[in-house]
Every structure is written in structure tokens, then in C-alpha cells.
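> Quick one: sequence plus predicted model below, questions after.
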Amino acid sequence: MQMKPYRIGTRGSPLALAQAHETRSRLMAAHALAEDAFEIVVLSTKGDRITDRPLAEIGGKGLFTEELEEQLSDGRLDLAVHSSKDMPTALPDGLGLVTFLEREDVRDAFIGRAAPRLETLPQNAVVGSSSLRRQALIRRLRPDLKVITFRGQVETRLRKLEEGVADATLLAHAGLKRLGNTGVITELLDPDSFPPAPGQGAICIEARTNDERIAELLAPINHADTQAALSCERAFLGALDGSCRTPIAGLATISEGQLSFFGMILTPDGTVWHDIRADGPVSDAAQVGADAGAEVRGRAGSSFFDSWT
């Protein structure tokens, strides 16, 4: 009897499709399955359809997941593939991030038209970005620059840059690598001075938490160190809000069973920031992140967060 194919949900952007295809390839290899054992189901999300306003104005990260999660919950999808940095910390009941593929490069890529490096851009140059974190970090390092909201798929943003809408933009290095488009990069930014978004560079898979069949399917492609690092980073996010309305950076790295975390929160204008470093065993990853979030929140004081509303 022919089994129905596993249904993999994804957004329709070229990057989202590349991530879904990578997931399918890994599952095919892990289980010696043919391509027709999987069906990639493309859904349009509200976040994809509304591109003329900042995410913070229209609802934040959940706008890229709502349609996928609805079909996961009712069984029309078996799993959904996401960019981890796009995922809210609170997920619908019965759903969870159950698998993480091995993380790619976490760095932000600078793509300069007027100059090859962020620090060498001319005074008052225009930089386009849709990320509040990137906007705040740019303003922190170069308060003279004009930062504008720059939304759309990777290809759209690169086209806008060529058309002269901005003098430079920033994109995730991992995404450009997955699209085979690293040739546009003019500088890779140091995570110590320009820390990435929590989850940046990691593909995650969302599924029903009580579906043992799908859990068994996904188990062989889970990367334990990436899962632990993301557990720490997402706990940091959870302690600090974690929506698209907040400039938050965070990166956990793992070596020989020990986890090191670096996190930062900023005001949107980049003039005030608080950073934190924390360490602990990998087994305590989530607690390290949560404690770091609580500490930096207490250090910043309640008035700091007024600028986030």
C-alpha cells in the first residue's frame, strides 16, 4: 500500500524554498527515501504579502508563521521549515521546534554600493534594513548614517540597492550562501561588534509535539549543538520580549561541552545598549540564556524598555 507523502510546509520565497529542499534532501539521505516520499507545500503568509510597512507595525514575527502553523495544527502539514531567527518565542499549543539543522555562518553580510565597508561609507549615506536589530547596531556604530526600512525578499532588496534606493544594505550571510549568491558581499561583520539575531543561520523544523511518527522521521537530522545554542538564545529572547519590535542580539557557541553566550539589547536609536556574557554547561543552555536575559533586563532598568513600545 502506497503511503501518503510527508507534507513539508514552507513560505514561497527562494530562500525559504532552498531551506525546505535542504530539509527534504537530508531526510531522503537519512531514511533512503525517494523524492516523491515528500511533498513541499508552499503557503503565502501575511508577512510575505504586506511588504510596504515595517514588521513592528503589522504584528511582528508571527506574521511569517500563522498560516503554516494553522495547517500543522489541523494535520494538513506534517512539518514546517523556518528560519530560526523568524520564530516567535511563544508557539501555539501543541506545536514545537523539534529539530534544528546544523547551523551555517551566523554573521551579517554588508553589501555596499557607495563603499565596501560599513565604516568607510560616506557621511550621511543611506543604509536600508528591515531589521530593528541591524538598524540599531548601524546607528550605534555610525550615528551619521541615514537608516531606512528596506523590506522584501533577498532579490528585491538587492534590486533596490542597484536602483539606488540605498547606498548599502545588510543580509544574513547564511541566507546568501544558501542562495548561492555570496558574490554580492563586500564585508562580513564581526559578531563581537555586530552581533547576530538569536537563531541567525539556523534552519528549524516545527511539528506537532505529540506526533511520534514525525519525531522519529526528524530525529536523525537534528544537530544537538545547534539545538542547545538555540535553546539558550531563545531563552534570552523570551526573558526580554523577543518580538520583531525589539532590537535584541544574541549568540551562543559551544566547545567541548561548554556553552558561551554573548547578548545585547539596544534602544532603537542605537544610543544606549547593554551587553552581557555568560557561560555554563551545555546541559544548562536554556537556563544560561534565561538568566542572562533577566540580568540584563534588571541592569537596564524599566525606563530602558519604554523606547521599545
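Looks like it arrived, so ask away.
> C-alpha only now, for contacts and for neighbours.
OK.
> Assign a three-state SS to residue 261, would you?
Three-state call for residue 261 (DSSP: H, G, I helix; E, B strand; the rest coil): strand.
> any idea how far it lies from residue 37?
Residue 261 sits 39 Å away from residue 37, going by CA to CA, to the nearest Å.
> And these two? Which one has more around it.
residue 261 (22 against 15; other CA atoms under 10 Å).
> Enumerate every residue touching the closest residue to the more buried one other than its chain neighbours.
Of all residues not flanking residue 261 in the chain, residue 252 sits nearest, at 4.3 Å (CA to CA, 6 or more residues apart in numbering). Residue 252 makes contact with 229-230, 232-233, 259-262, according to CA atoms under 8 Å, 6 or more residues apart in numbering.
> another one to put next to it:
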Amino acid sequence: MRTIYVGTRQSALALTQTGHVIDSLKEICAQAGIECTFEIRKIVTKGDRILDVTLSKVGGKGLFVKEIEQALQNGEIDMAVHSMKDVPSARADGLIIGAVPKRVDPRDALITKGVNSLEDLPQGARIGTSSLRRAAQLLAARPDLKVESLRGNIDSRLRKLTEEGFDAVVLAAAGLIRMGWEDRISAYLPPALCIPAVGQGALGIECRGGDDFMVDLLGRLNHEETALAVRAERAFLSRLNGGCQVPIGAHAVLAGGEASRPALTLAGMVGRPDGSGLLREERSGHDPEALGLELAEALIARGADRILAEAAQSAES
């Protein structure tokens, strides 16, 4: 009987999605005749500690994973459950993404006080979001909106919709779905309007590359279609060297092809936080890494590198 120690953030959403992963692994273990138990270890990250500053001002990468990865490297935990959009492109030494489970809805969701679409919000409506990516695309669609920073856990951000006088807040639909709060969603923002964050809706299950037991176990949880899509998105992000300080989004979907060589369609965006200079491109291909690189180069050719440099400099000032 092996006890598997699972590291996660301590928010209600993080614990809920970790519970889903553990339930799936228990089922896999039962079917394979593997005897093991699971114990959750809650870890506070830098992103959890600093809530009075926008993510773009906190800076750096791995705001929500670094301390968890350190515990994994130190042998304090055997696996970690991350929201994939929080995981930096560059992997920490000795660690691998052992599984990417099936993705939940990757779209952004609009939560309002009564209207049913972005178009129906009143002129000059106040919208809360923690994401420069969302802000850029919302302002490109509705320049009249007043987009304001909104940090905190998913439940606290929903509470602030009423307490702090916002007309709407925008959150990842996946988090609301995992918490069983779909009824709070007023409208889903389609990727044509608001391209999601890289990896949004997907989880990344991390382990030590040298832990053969965990590598094998997590491999049974991996959802290949989701993993391929996320690989394309992350290759795009890696080429642009982006993080939460700059508005970048990417969304990949399988677009047919043979089972042995599926085709992917990848849409990506780069823009300024005020919604100006918004660039979008779409490409299709079979190799996820090559596709992500091709899309990034197409946006760079249109000036994305200059926009990202401006955004990063503004975030640091």
C-alpha cells in the first residue's frame, strides 16, 4: 500500500479539482489492482499571498506553482495538481507534466446582475477581471467599458460583483463548472470574441521525471486530444515568451485528420491592455509544437513583439 502525497493550492476551486483528479486516479488504481491511498497537502503560493496588487504588477512566472514545484522537488509531495494556465512554459528541473486530463469548457464566462450578453451591458459598465488578456479583448469589443482589476479566489470575486458595485465580472467558465456554479453564468464569451488563456480549462498533473511509478500511473490519466491542443498553445506562448504581464491568448481544437495524425486549428491573439493594436491569427497543422511556433511567427511579423515589449515595460513601471 503506497500513500501518494498530492500538492495543491488551498482555494476551494483548487481543492475541488484536486478531488476530481484523485477520484479518477482511485478508479484507475482499482481497475489496475494497484493499492494506494492519497493525502492532500495544501501549499500557499506567492500568487495566493499577494492579493492587493494586479497580477501584471506582481511580475514573474509561476506565481501559483513555484512553491508547489519546490515541494515536489524536495520529495514532500509525489504529484501536484495545477490549473494548466498557471504553469510556465519552461519546466522546473527534474519535473514533468505526467498527465493532462480531459479539458473542461475553455471559454471565459460573463457574470452579471441581470443582463444576458456583453452587448446588453449599459454604456460605461464596470467589469472586474484579473486578466490583461480579457481586458484587451473586452475593450476591443466595447471601448466604453470600464475594466478594473479584480483579484481573489473565485468565490470572493463573485461576492465582489455585488459588494463593490461592478456591473459584471469575467471568470474562466471551467472554474465555475467544476464548482457546480454554472447557473451563475450569464453568457459564455466565444473564442471569436475573447480567445482564452493558454491551457484554460485544462489541468496539468506534475510529478518527478524519475518517479517511474507516478509517471506510469499519471500516464493512464492523460487525455491525448487535450494534451495535443495544450502543447500547441504552450508552444505559441513559449515563442512569445509571455506571462500574466502581457495580453496573450491561444486556443487549439482538433480539426479532424487521421487518428494517428490528427489535425489541429490554433487561434492566437496579442494586444495592448487598453484594447488597441489587437492582433489575431489562426493556423492549422498536424505537429502541435510546429503549429504554435508558426502562429507566433505570424503575429511577430505583424508587430506582436513590439506590443509585448511595450506591455512588459508598462507592467514593470
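Cool, the structure landed. Please read these numbers as outputs of a predicted model, since none were measured by experiment.
> circling back: which of the contacts of residue 252 of the first structure does the second structure keep?
Compared against the second structure with both residues aligned by TM-score structural alignment, their matches' CA atoms under 8 Å, these retain 229-230, 232-233, 259-262.
> Which residues does stretch 78-97 of the first structure contact?
Under CA under 8 Å, 6+ apart, the answer for stretch 78-97 of the first structure is 6-10, 16, 19-20, 23, 61-62, 64-65, 68-69, 72-73, 197-210, 214, 234-235, 237-238, 242-243.
> Which of those residues fall within helices?
16, 19-20, 23, 68-69, 72-73, 214, 234-235, 237-238 (DSSP state H).
> which of these lies closest to residue 29 of the first structure?
residue 23 (10.0 Å; CA to CA).
> distance of that closest one from residue 81 of the first structure?
8 Å.
> if you count what's nearby, which of the two comes out ahead?
Set side by side, residue 23 of the first structure and residue 81 show more neighbours around residue 81, with 28 against 21, by other CA under 10 Å.
> So that one: helix, strand or coil?
strand.
> What of residue 117 of the second structure?
Secondary structure of residue 117 of the second structure, per three-state DSSP, is coil.
> Just want to check the distance between it and residue 124 of the second structure.
Applying CA to CA to residue 117 of the second structure and residue 124 of the second structure gives a distance of 15 Å.
> same check, this time on residue 190 of the second structure
Residue 190 of the second structure is 22 Å from residue 124 of the second structure, by CA to CA.
> Residue 249 of the first structure: which element?
Using DSSP states H and E, residue 249 of the first structure maps to strand 248-255.
> Name the residues of that strand that are buried.
Within strand 248-255 of the first structure, the residues scored as buried using 16 or more other CA atoms under 10 Å are 248-254.
> and residue 195 of the second structure, how many neighbours does it have?
There are 25 residues near residue 195 of the second structure, going by other CA under 10 Å.
> ok, it to residue 248 of the second structure distance?
9 Å.
> Residues that sit against both of these two, list them.
Shared contacts of residue 195 of the second structure and residue 248, counting by CA under 8 Å, 6+ apart, come down to 268-269.
> ok, back up a step: may I see the contacts of residue 252 of the first structure organised as JSON lines, with distance to residue 271 of the first structure added?
Formatted as JSON lines, the contacts of residue 252 of the first structure follow (distance: CA to CA, whole Å):
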{"residue": "229", "distance to residue 271 of the first structure": "28"}
{"residue": "230", "distance to residue 271 of the first structure": "28"}
{"residue": "232", "distance to residue 271 of the first structure": "26"}
{"residue": "233", "distance to residue 271 of the first structure": "23"}
{"residue": "259", "distance to residue 271 of the first structure": "29"}
{"residue": "260", "distance to residue 271 of the first structure": "26"}
{"residue": "261", "distance to residue 271 of the first structure": "23"}
{"residue": "262", "distance to residue 271 of the first structure": "19"}
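> So which of the residues you listed wins on neighbours?
residue 232 (32 neighbours).
> Show me which parts of stretch 289-296 of the first structure are buried, residue by residue.
Under 16+ other CA under 10 Å, the buried positions of stretch 289-296 of the first structure are 289-293, 296.
> go on, stretch 55-64 of the first structure?
Neighbour count says stretch 55-64 of the first structure has 55-56, 60-64 buried, by 16+ other CA under 10 Å.
> what about the aligned partner of residue 167 of the second structure in the first structure, distance to residue 304 of the first structure?
Under the alignment (TM-score structural alignment), residue 167 of the second structure pairs with residue 167 of the first structure. Distance of residue 167 of the first structure to residue 304 of the first structure, computed by CA to CA: 31 Å.
> Just give me how far stretch 224-244 of the second structure sits from the chain centre.
With CA atoms, centre = their mean, to the nearest Å as the basis, stretch 224-244 of the second structure stands 10 Å off its chain's centre.
> Can you find the partner of residue 271 of the first structure in the second structure?
That one, residue 271 of the first structure, aligns with residue 276 by TM-score structural alignment.
> how many neighbours does the residue lying closest to that match once chain neighbours are set aside have?
Nearest residue to residue 276 of the second structure, sequence neighbours excluded (CA to CA, 6+ apart): residue 140, at 6.6 Å. Look at residue 140 of the second structure: counted by other CA under 10 Å, it has 21 neighbours.
> Residue 140 of the second structure - that's part of a helix, no?
Yes: with three-state DSSP as the criterion, residue 140 of the second structure is part of a helix.
> Check whether it really touches residue 273, as I assumed.
No: with contact defined as CA atoms under 8 Å, residue 140 of the second structure does not reach residue 273; the gap is 9.5 Å.
> Is it possible to get a markdown table of the buried residues of stretch 55-64 of the first structure that adds distance to residue 220 of the first structure?
A markdown table is the format used below for the buried residues of stretch 55-64 of the first structure (distance: CA to CA, whole Å):
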| residue | distance to residue 220 of the first structure |
| --- | --- |
| 55 | 35 |
| 56 | 36 |
| 60 | 32 |
| 61 | 28 |
| 62 | 28 |
| 63 | 30 |
| 64 | 27 |
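> In those, find the pair that's most separated.
Top of the distance list for the buried residues of stretch 55-64 of the first structure (CA to CA): 56 and 64, 12.6 Å.
> aligned partner of residue 294 of the second structure in the first structure?
In the first structure, residue 294 of the second structure lands on residue 291 (TM-score structural alignment).
> State the number of residues packed around the closest residue to its match other than its chain neighbours.
Once flanking residues are discounted, residue 291 of the first structure sits nearest to residue 236: 7.6 Å by CA to CA, 6+ apart. Neighbour count for residue 236 of the first structure, taken as other CA under 10 Å: 31.
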